[in-house]
Structures are given as structure tokens and as C-alpha cells.
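In: quick check, what structure comes out for this input:
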Amino acid sequence: MLLALGAILAIVGWRGFRGTLSRNRFAGVRTRAALRSEETFRLANRVAGLPNLVAGAVAGLAGLATLGLPGTASVLVVGAVGLVGAFGLATAGNVLGARAAAALPEPEPAGCGGCCGGCTVKQSLCGN
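Out: The predicted structure follows:
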């Protein structure tokens, strides 16, 4: 189980870090700010990529270590420590990515050119 979790985290982390993770419903940083645009999604996942990659390595190494341990107690301890470590690293990376996406300004609305820029409804809101 830890090996599979490690592989998934490592793949998502690597693709996020390289900027090749496409916007989707399942993987990566998926906060409202991160999903605003392709740019914010890419930035959030680039920031979260390295911590997620390391979290995958921690989970994978813990999974490999449990294969060679003799007792059930040691397997449970190493597995729990690896799981908590991977979860903590992934959570920290995703928080950093969400903050980076939130720091980017909102994109300009398409179609009317901004407030008072030619759209009748927006002009009436601006007092023109």
C-alpha cells in the first residue's frame, strides 16, 4: 500500500514540478484559486511538486523497508512513521501551492474589457 501511494505521489509531484500536470479533477492542488486558470494551476503544482515528490519517496522507502522487517510491531511502526511523514510533506506542499496560486491576481473578465470598458451592463454599474 505504501509503495503504491509513494508511486502516485511521486508521479504527481514530478509532473507538477515539471509543469506537465494538466488541470483535472483528481490529482494536484485543486483549490478554487488554483483552478482559476491554467497559469494558476501550473504555478500551484510547480510549488507543490517537490514536496509531493519527496513525500512519494518517503512513502516508497517506508514501504520497501517494511518488506524486510521481521516483526509485525516493527512493520506497523515503520509503516505509520512513513505514512505520517508522507502525509505531512504532501500537505505542506499543497498548502504552499495553494498560497502561491492565491497570490496571483484574478484574471480580467473576458468579453467586455473590464469595468466601464464598453459593456452596457458594466457601464450602468460604474455610473456611466
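In: drop to CA atoms for contacts and neighbour counts, all remaining ones
Out: OK.
In: remind me what the one helix or strand L43 maps to packs against, helices and strands.
Out: Assigned by DSSP states H and E, L43 belongs to helix 38-67. Packing partners of helix 38-67 (3 or more Cα pairs under 8 Å, 6 or more residues apart in numbering; DSSP states H and E): helix 2-18, helix 72-103.
In: what about S124, neighbour count?
Out: 11 (other Cα atoms under 10 Å).
In: my error: substitute G16 in the last question.
Out: Around G16 there are 27 other residues, counting by other Cα under 10 Å.
In: give me every residue that touches the closest residue in space to S74 that isn't next to it in sequence.
Out: In space, and not counting its chain neighbours, S74 is closest to T66: 7.8 Å by Cα to Cα, 6 or more residues apart in numbering. Contacts for T66 were tallied using Cα atoms under 8 Å, 6 or more residues apart in numbering; they are S74, V75, V78, G79.
In: likewise L2?
Out: A59, G60, A62, G63, G79, L83.
In: so the nearest residue to M1 once chain neighbours are set aside versus L5, what's the distance?
Out: Of all residues not flanking M1 in the chain, G63 sits nearest, at 7.4 Å (Cα to Cα, 6+ apart). According to Cα to Cα, to the nearest Å, G63 stands 9 Å off from L5.
In: one more to put side by side:
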Amino acid sequence: MHILSMVSAVIALVLAVFWASVGIGGLTGRLERNRWFGVRSAETMRSAEAFALGNKVAAPGFCAAALVLLIGGVLAFGGDLGFLFGFGAVLVSFVIVSIVAGIGVRVAATVPEPEDQGGCSADCCSGGSDDQSADSCGTSAQPGDPAADCGTSSCGSCALQGMCTTEHAADEAVDAAR
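Out: Take a look at the predicted model:
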């Protein structure tokens, strides 16, 4: 058996298992929002509901891609030119996955954005309002502290996550330079 045929068969079969698991997870709702698997875009990652809906819509296409890969992988074991089936199946499956992922992103975009939880974001140290003087980090925001804009203390979780603007800090730098 030709080595290229074997390689293409193994690649096709491994990808078939991957897309089948992503597709089944999306159909059953067990695919939770993550950074590695499923349809990941700004539209799907903004809420768990958008992620679940986008992946549920794309899941039948993922399963179809897995089926194409399975058939191509099995046919790739067929001889010297079998690699054409394996690599052809990989190409066709990537087209299918791209199309259904695009559809999933468009459907996820229809899900309304979640409301703010208060403060800068729910992921901040305090998660509270701007006038909150103490937070869960055990420190208090000082007047003039850039983190005060965010409703957090000097722990800086919002600033590190890029959630707060640096306008306050830039204004202070300009005032100090005068």
C-alpha cells in the first residue's frame, strides 16, 4: 500500500472523529462555550446562549463533514491512488465546515447581547458600581486611580482584560505634564 494513501486515510479518519464529536456535542447541547472547539466568533462567544445556538445550527453540517471524511478515509485504503479520496474528502469537508460555520455565526448574531451585570463587567474584582469603595480583593479604590473608573480597586482585573478605557489615565498624564 502506498504511504501517501495511508497518511491521507489516517488524516481523514482522525478529522472524521473530531467533526463527529463536535457535531454531536452541538446537536445535544453538551458543547459548552470554549476557545478550541465548535463555531467560535465574536457573535458566538458573547454569550453561552449564542454559542449553543450557533453550534446547534452548524452541527448537522459538522456531522455531514464527518461522514464525507469517513467515506474518503475508508476509500483511501483502496490502493496507490487512494490518497486522492482521502485528501479530496479533507478538502470537501473543510468547505462544508466553512459554510455551516458561517451560517452558525449568522444565526448566533440574532441572539440579543446579554445585559451588563454592573460595574465594568461581571468578571471584575468588585463587579460593583463606580462609587463602591471596597471590593473582593480587600483593597479600596483611591481617588485618581485609573481603576476607579472601572468600579474596581487597584487589583486591575478590568484593566488587564482590556475592559476599561485608559482615557482617565491619559487625562491624568496630560494634567501632570502641565
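In: quick one: TM-score?
Out: Here the TM-score for the pair of chains, by TM-score structural alignment, normalised by the length of the first structure, is 0.81; 113 aligned residues with a Cα RMSD of 1.9 Å.
In: G63 and L5 of the first structure: which is more packed in?
Out: The neighbour comparison of G63 of the first structure against L5 (other Cα under 10 Å) goes to G63, with 22 against 19.
In: map the more buried one across to the second structure for me.
Out: In the second structure, G63 of the first structure lines up with G73, judged by TM-score structural alignment.
In: likewise G93 of the first structure?
Out: Checking TM-score structural alignment: G93 of the first structure goes with V100.
In: just checking, F37 of the second structure touches S21?
Out: No. Judged on Cα atoms under 8 Å, F37 of the second structure makes no contact with S21 at a distance of 9.7 Å.
In: tell me which of those two has more neighbours.
Out: Neighbours were counted for F37 of the second structure and for S21 using other Cα under 10 Å; S21 has more, 19 against 15.
In: how much space between the residue nearest to the spatial centre of the first structure and A65 of the first structure?
Out: With distances taken as Cα atoms, centre = their mean, V29 lies nearest the centre of the first structure, 2.7 Å away. Applying Cα to Cα, the value for V29 of the first structure to A65 of the first structure is 29 Å.
In: same question, L21 of the first structure
Out: Following Cα to Cα, the distance that separates L21 of the first structure from A65 of the first structure is 30 Å.
In: residue contacts, N34 of the second structure?
Out: Applying Cα under 8 Å, 6+ apart, the residues near N34 of the second structure are R40.
In: try it again with 10 Å
Out: N34 of the second structure sits next to R40, M45, A48, F51 when contact means Cα atoms under 10 Å, 6 or more residues apart in numbering.
In: now the two most distant members of those residues.
Out: Spatial extent of those (Cα to Cα) is set by the pair R40 and A48 at 11.4 Å.
In: more crowded one of these two?
Out: R40 (19 against 14).
In: so what's the more buried one up against?
Out: Residues near R40 of the second structure by Cα under 10 Å, 6+ apart: R33, N34, R46, F51, G54, N55, A101, G104, V105.
In: so what does it match up with in the first structure?
Out: Per TM-score structural alignment, R40 of the second structure is aligned with R30.
In: three-state assignment of that match?
Out: At R30 of the first structure the chain is in coil, as set by DSSP: H, G, I helix; E, B strand; the rest coil.
In: from C112 of the first structure, how far out is it?
Out: From R30 of the first structure to C112 of the first structure the distance is 28 Å (Cα to Cα).
In: again with S37 of the first structure
Out: Taking Cα to Cα, one finds S37 of the first structure at 19 Å from C112 of the first structure.
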